[in-house]
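Student: next come a sequence and a model predicted from it.
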Amino acid sequence: MKRRTTTTLDDVARAAGVSPATVSRCINRPASVREEKRERILNTIERLGYVPNGSARALASKKTRMIGAIMPSLDNMLFGGPLEAFQKEVGSAGYTVAVACSEYDPQQERIHIRNFLESRVDGLLLVGAQRDPDIYRQLEQQGVPYVLTWISSDTRKEHCVGFDNAAAAEQLVDYLVTLGHRHFAMISGFIEHNDRAKARYFGVRNALERHGLSLPPDQLLHRPFEPDAGRDAFHLLMSAENPPTCILCGSEPHAYGALFEARDMNVDVPGEVSVTGFDDMWLASQISPPLTTVRTPRGRMGRQAAHHLLAQLRGERLVAPRPIETTLVVRKSTAPPRPTPLLQRVDTDHFQARTRVKSGS
């Protein structure tokens, strides 16, 4: 069988009527080539079936044009939107994204980081800032740019593209206190290795303390980020002798499970208990009752993370991004608490939300 002749970059250049250097720029930095010329080159590449030699290109440039992205979960639509936005932006600059999943396990994340570094990725997209300092030292020693998402932290703030989880949780509690709630419970993710969940918990606790309230230990339940876990936690909380008037959920899968269990238990939401979420995923506005929640700017975060990482790859000076604003979205899963003689009056006249409050259907 006759071996097929491999199309070369020079073949593409001749067929497209441009120089080999222009073809190379079109492949590696598409935005640097005029649209009309870029379309002609890309059409020629497709017609001739040209496939760039990635290994040769990496050897010549010492760049793989690959970015590693490590997500805590791939079983949760929460991470898909920002990852897609990130991929579109870096893709337009000629980079390909390789994705791995840590399953919220720091050891698994460490393995993925090591594998990506061995593969000579040009940069890394990570979620959160809490990890072994040795990992950061290794990244800096090897000169690998990285961006940290879903968090705005004083630790490595020049690498963080995200939002203030604690402030968003505080705003939510402040709003619920103005409704009259004094007896709170919280369904949280595990916080030992999750700085986002930890920040949300501390935001809730700090806001309650400002109002002279507290979150008793038996009213804080740590559960996996799954609807079934939210169901079980809701059932436990609402089966108590003195159930809460408001259950704060640190993630929306928790909140969805809580609402499903409320229906099965014939518990009226928000008549008997208010329920809140965090993130404003698509289902939040469709579930019954529609969920009061914090809207996180996921698409914008993905785009800004890409721009921040690309700036590092271009060798630009690193400037700490400003936290992205979140939005409190008030829907029908929250209302003033049921009448009870245990409620104590507190002064809420001076309540001011730090970020805007939006009413949704």
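Tutor: Perfect, thanks for sending it.

Student: hey, let's count contacts and neighbours off CA atoms from now on
Tutor: Noted.

Student: so what's the closest residue to Ser73 other than its chain neighbours up against?
Tutor: Sequence neighbours aside, Glu103 is the residue nearest to Ser73 in space, at 5.2 Å (criterion: C-alpha to C-alpha, 6 or more residues apart in numbering). Contacts for Glu103 (C-alpha atoms under 8 Å, 6 or more residues apart in numbering) come out as 71-73.

Student: next up, a second structure to put side by side with the first:
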Amino acid sequence: MTITIKDIAKVANVSTATVSRVLNGAGGYNEETKKKILQMAEELGYRRNEMARSLVKKSSNLIGIIMPNVSTIFYADIVNGMEKVAQCHGFSVILSHAGEKGNRLIDCLKMLEERKVDGLVLVSIPLTEEQIQAIESLSIPYVLLSTDTQNKQIPFIKVDDFEASYAATKYLIDHGHRKIGLAGVDYADRVAGIPRIEGYKKALMDHGLSISANYIKAGDYSFSAGKEALYAFHAEKAGITAVFCVSDEVALGVISAAFDLGIKIPEELSVIGYDNTRVAEMAVPPLTTIEQPFQLMGEKGCLKVIEAIQQKVEVKTERMPFRLVERASVINRME
């Protein structure tokens, strides 16, 4: 049997209006009445109907999450972080996939608008001006995760890809490598691709090393892109001793192709990845990689949106720290 506020009012010998005020913290009652009603509610096993409550408040307690329809591993950690924070604050999340490069984003926004979400988090989607206007038209708090726009007024949370790429390349240089490849990068990706290319190039330039177009292999951050990159390096006899991979999946593809080609990792080729996803430590050998704090990014993004909803504060941009995780896929040629 479902217990209602009428049942509590009857047992506590007060009006339903008083029960409602106590349960919603609205005031207008003394401490003794509050204690009695809360005790009766607990003893009777009352459970608040959040759906009905949201209709009264015109609030759904829902956070919408939109991300690309891709298989990249790191999304799980981002979503876990968001769900953890949402549940702690009495919210739920709705996950929606915007398709390749966000081509279904407008449809996702329409669906989330129908569900009356209170806030929005967009993950790794490069936005057009039209899409930005559609997001703004919802008039709800939102934040971008692991992406940004050229409009600096739009809040985002992400790692500095240029600095992280520079750090990865410098690490290889500091370990004695002079011919360093870059694998799996998307030249058209303004958010992550171009900064990682530029960080790689700047590190080479700062250390007096030449930049060769043949040392950069394009791709889509995938396992297959890594395999294709190493096959190309091998066929061209590039002579690289190390390769910076723009994702852990690309790095796994490089390691797989190295096995096919009889190239020993790291004795003959050092490999460094990017992301520090769960598979990085499962690789053979375990993968040295740049870590992005994906779960923390998810937690931060969700918390910023919830604070904006509840406290009417502005969502602000935040740069997240990265770190280089050393494992066994890079050899020091200086020793």
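Tutor: Now that the structure is in, tell me what you want to look at. Small disclaimer: the values here were computed from a predicted structure and weren't measured.

Student: hang on, the earlier thing: tell me the buried residues within the contacts of Glu103 of structure 1.
Tutor: With burial judged by 16 or more other C-alpha atoms under 10 Å, the buried subset of the contacts of Glu103 of structure 1 is 71-73.

Student: now those residues as a markdown table including secondary structure and distance to Pro145 of structure 1?
Tutor: Formatted as a markdown table, the buried ones among the contacts of Glu103 of structure 1 follow (DSSP: H, G, I helix; E, B strand; the rest coil; distance: C-alpha to C-alpha, whole Å):
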| residue | secondary structure | distance to Pro145 of structure 1 |
| --- | --- | --- |
| Met71 | strand | 17 |
| Pro72 | coil | 20 |
| Ser73 | coil | 22 |
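
Student: can you give me the strands for the stretch 151-300 of structure 2?
Tutor: Counting by DSSP state E, counting those that start in this stretch, the segments of the stretch 151-300 of structure 2 that form strands are 156-159, 180-185, 216-218, 242-245, 270-275, 288-291.

Student: pipe those into CSV and attach distance to Ile73 of structure 2 and mean neighbour count per row.
Tutor: Formatted as CSV, the strands of the stretch 151-300 of structure 2 follow (distance: least, C-alpha to C-alpha, whole Å; neighbours: other C-alpha atoms under 10 Å):
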stretch, distance to Ile73 of structure 2, mean neighbour count
strand 156-159, 17, 22
strand 180-185, 16, 27
strand 216-218, 20, 19
strand 242-245, 15, 28
strand 270-275, 9, 27
strand 288-291, 13, 25
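
Student: reformat the ones you listed as TSV; add distance to Ala12 of structure 2.
Tutor: Shown next, in TSV, are these (distance: least, C-alpha to C-alpha, whole Å):
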stretch	distance to Ala12 of structure 2
strand 156-159	49
strand 180-185	67
strand 216-218	71
strand 242-245	67
strand 270-275	57
strand 288-291	56
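
Student: what sits against the counterpart of Ala258 of structure 1 in structure 2?
Tutor: Aligned counterpart of Ala258 of structure 1 in structure 2: Val254 (TM-score structural alignment). Residues near Val254 of structure 2 by C-alpha under 8 Å, 6+ apart: 223, 226-230, 271.

Student: who wins on neighbours among these?
Tutor: Neighbour counts for these, by other C-alpha atoms under 10 Å, peak at Gly226, which reaches 32 neighbours.

Student: next one: the aligned residue in structure 1 for that residue from Met265 of structure 1, what distance?
Tutor: Aligned by TM-score structural alignment, Gly226 of structure 2 pairs with Gly230 of structure 1. Using C-alpha to C-alpha, to the nearest Å, one obtains 14 Å as the distance from Gly230 of structure 1 to Met265 of structure 1.

Student: for the spatially most central residue of structure 1, give its distance to Ala168 of structure 1.
Tutor: Using C-alpha atoms, centre = their mean, the residue of structure 1 that lies closest to the mean C-alpha position is Trp150, 4.5 Å off. Per C-alpha to C-alpha, Trp150 of structure 1 is found 12 Å from Ala168 of structure 1.
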